[in-house]
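Q: only geometry, no sequence info:
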């Protein structure tokens, strides 16, 4: 492998994982630090107008395509949108932002999307990705990169090595997907709302029963629709009960 190295450093008492990078908010015993010791983190780019932000990196990549009143929107349609996504994902300055990288990331998104078929709910044990060809393609893309662990004078260090820097963002997203499958597969969900394109989220609710990408949007619309259907069902009964027999 002709390695393109991207350094990630970790505290001496915590093994780095790329899920830390993707989530931005580390677990209780893990912290990710970016290049030159800069604290890692994610905050949405002000220009990012997608309906769902801040999900783990793999799911956030899938959410770069979404439904809008005017039709399907795609943040990765052009380089400006790709740079916005890199900024929101916390990858600006870490991953290339040129045409080759955009093409590689779009390909990665297609391969990842093909492994998931909405409505997707992994609460059922043993649920497998839908498309074996997509699984093989994701596995092939993962082979384009690797993690290298080293000991330096400053302590443990980890380097992401990819055979072509254009694939770095996509490889990080796929690594994050594997982290999610390894730690919380039952929490990967697609929104139960009436989306032509699904929005994906990691269910972090206490009871693990979240159904909507947003309660304020899809959840409230579903509640309103149920309420309307209930009223419609009750109205005929109410009209029938109001009749008075005349002898």
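A: Sure, I can see it. Bear in mind the structure is a predicted one, so any value in this text is a computation, not a measurement. Numbering: from 1, shown residues only.

Q: rest of the way, CA atoms for contacts and neighbours
A: Noted.

Q: so the most centrally placed residue in the chain is in which element?
A: Nearest to the mean C-alpha position of the chain, by Cα atoms, centre = their mean, lies residue 59 at 1.2 Å. Residue 59 belongs to helix 57-62 when elements are defined using DSSP states H and E.

Q: Ok, residue 189 next?
A: Counting by DSSP H and E, residue 189 is found in strand 188-190.

Q: Check which helices and strands the helix or strand hosting residue 225 is in contact with.
A: Assigned by DSSP H and E, residue 225 belongs to helix 220-241. Applying 3 or more Cα pairs under 8 Å, 6 or more residues apart in numbering; DSSP states H and E, we find helix 220-241 packed against no helix or strand.

Q: how near is the residue nearest to residue 209 when sequence neighbours are not counted to residue 182?
A: Closest residue to residue 209 apart from its sequence neighbours, by Cα to Cα, 6 or more residues apart in numbering: residue 203 at 7.5 Å. Spatial separation of residue 203 from residue 182 under the definition Cα to Cα, to the nearest Å is 15 Å.

Q: now residue 136
A: Noted for residue 136: a distance of 18 Å to residue 182, by Cα to Cα.

Q: Of these two, give the one with the bigger neighbour count.
A: residue 136 (13 against 9; other Cα atoms under 10 Å).

Q: Wait, a helix at the more buried one?
A: Yes - according to DSSP: H, G, I helix; E, B strand; the rest coil, residue 136 belongs to a helix.

Q: How are the strands of the chain distributed by residue range?
A: Taking DSSP state E as the test, the strands found in the chain are 4-10, 32-33, 65-68, 71-74, 145-152, 155-162, 188-190, 200-202.

Q: For those strands, could you give me CSV that also reports distance to residue 214 and mean neighbour count?
A: Formatted as CSV, the strands of the chain follow (distance: least, Cα to Cα, whole Å; neighbours: other Cα atoms under 10 Å):
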stretch, distance to residue 214, mean neighbour count
strand 4-10, 33, 20
strand 32-33, 28, 22
strand 65-68, 14, 18
strand 71-74, 18, 13
strand 145-152, 34, 14
strand 155-162, 34, 18
strand 188-190, 11, 24
strand 200-202, 10, 24
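
Q: got another, please set it beside the one above:
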């Protein structure tokens, strides 16, 4: 898998607890929903250890928030290594992980790659009152604040505009 697709997997895993109509939902809590999520991200029906996947997600969230140490990812990385794949154009390194926690391992490795290549680029949406999603900031200036400009970005900008107008109307 490519680093970009694994960044997408990392973000998708972090965002498995969205806030829907003011209530936090866990897409990995129900076994059927979890299997559907795993199928969606593997293209097949693999036997991912969903409890470990949830624990890895929670650890990754804590790491992004600065509330955990990287050693907490040890269960997701148990038995994981890289193996060389030699082709006509050179050597590629492929992640080798036990099938029951391949997604957890890929997400953990993607987080670590971003931690090194783009520190501080994985973060929570700035709309903390209504949103529980994360984003990976790929902007040149590292200034992205919202999970979605169309959703949270517009709501936050409209809220600030309303507050400014309200203040100017109440001033003497």
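A: Here it is on my side, so go on. Since the structure is predicted, the reported quantities are computational estimates derived from the model, not experimental observations.

Q: Was I right to think the residue nearest to residue 209 of structure 1 contacts residue 188?
A: Yes - in this structure residue 203 of structure 1 lies within contact range of residue 188 using Cα atoms under 8 Å: 6.4 Å.

Q: which ones are touching the aligned residue in structure 2 for the residue nearest to the centre of structure 1?
A: When structure 2 is aligned by TM-score structural alignment, residue 59 of structure 1 is paired with residue 11. Neighbour list for residue 11 of structure 2: 134, 135, 136 [criterion: Cα atoms under 8 Å, 6 or more residues apart in numbering].

Q: ok, how many other residues are close to residue 105 of structure 2?
A: When neighbours are counted by other Cα under 10 Å, residue 105 of structure 2 registers 29.

Q: repeat for residue 205 of structure 1
A: 9.

Q: circling back to that earlier point, give me the mean distance between the helix holding residue 59 of structure 1 and structure 2.
A: Compared with structure 2 after fitting, helix 57-62 of structure 1 has a mean deviation of 1.5 Å; criterion: mean Cα distance after the TM-score superposition for structure 1.

Q: Not counting sequence-adjacent ones, nearest residue to residue 148 of structure 1?
A: residue 159 (5.1 Å).

Q: Please report how far that neighbour lies from residue 9 of structure 1.
A: Taking Cα to Cα, one finds residue 159 of structure 1 at 8 Å from residue 9 of structure 1.

Q: Residue 173 of structure 1 too?
A: 18 Å.

Q: Also residue 206 of structure 1?
A: Taken as Cα to Cα, the span from residue 206 of structure 1 to residue 9 of structure 1 is 31 Å.

Q: that older thread, so which of the strands of structure 1 comes closest to residue 93 of structure 1?
A: strand 4-10 (10.8 Å; Cα to Cα).

Q: Report the angle between the closest one and strand 155-162.
A: Angle of strand 4-10 of structure 1 versus strand 155-162, following axes from the mean of the first three to the mean of the last three Cα atoms, to 10 degrees, is 150 degrees.

Q: so what corresponds to residue 234 of structure 1 in structure 2?
A: Match for residue 234 of structure 1 (TM-score structural alignment): residue 168.

Q: how many neighbours does that match have?
A: Neighbours of residue 168 of structure 2 (other Cα under 10 Å): 9.

Q: Please apply the same query to residue 21 of structure 1.
A: 26.

Q: for the helix holding residue 225 of structure 1, which positions count as buried?
A: residue 222 (16 or more other Cα atoms under 10 Å).

Q: That one: how far from the chain's middle?
A: 36 Å (Cα atoms, centre = their mean, to the nearest Å).

Q: do the same with stretch 226-242 of structure 1
A: With Cα atoms, centre = their mean, you get 41 Å for stretch 226-242 of structure 1.

Q: for the residue lying closest to residue 7 of structure 1 once chain neighbours are set aside, what are its contacts?
A: Excluding the flanking residues, the one nearest residue 7 of structure 1 by Cα to Cα, 6+ apart is residue 159, at 4.4 Å. By Cα under 8 Å, 6+ apart, residue 159 of structure 1 lies in contact with 5, 6, 7, 8, 9, 147, 148, 149, 150.

Q: Residue 58 of structure 1 too?
A: By Cα under 8 Å, 6+ apart, the contact set of residue 58 of structure 1 is 22, 173, 174, 176, 177.

Q: Which position in structure 2 pairs with the second one?
A: Read it as residue 173 of structure 1. That one, residue 173 of structure 1, aligns with residue 107 by TM-score structural alignment.

Q: Could you pull up the residues touching that match?
A: Residue 107 of structure 2 touches 6, 7, 9, 10, 13, counting by Cα under 8 Å, 6+ apart.
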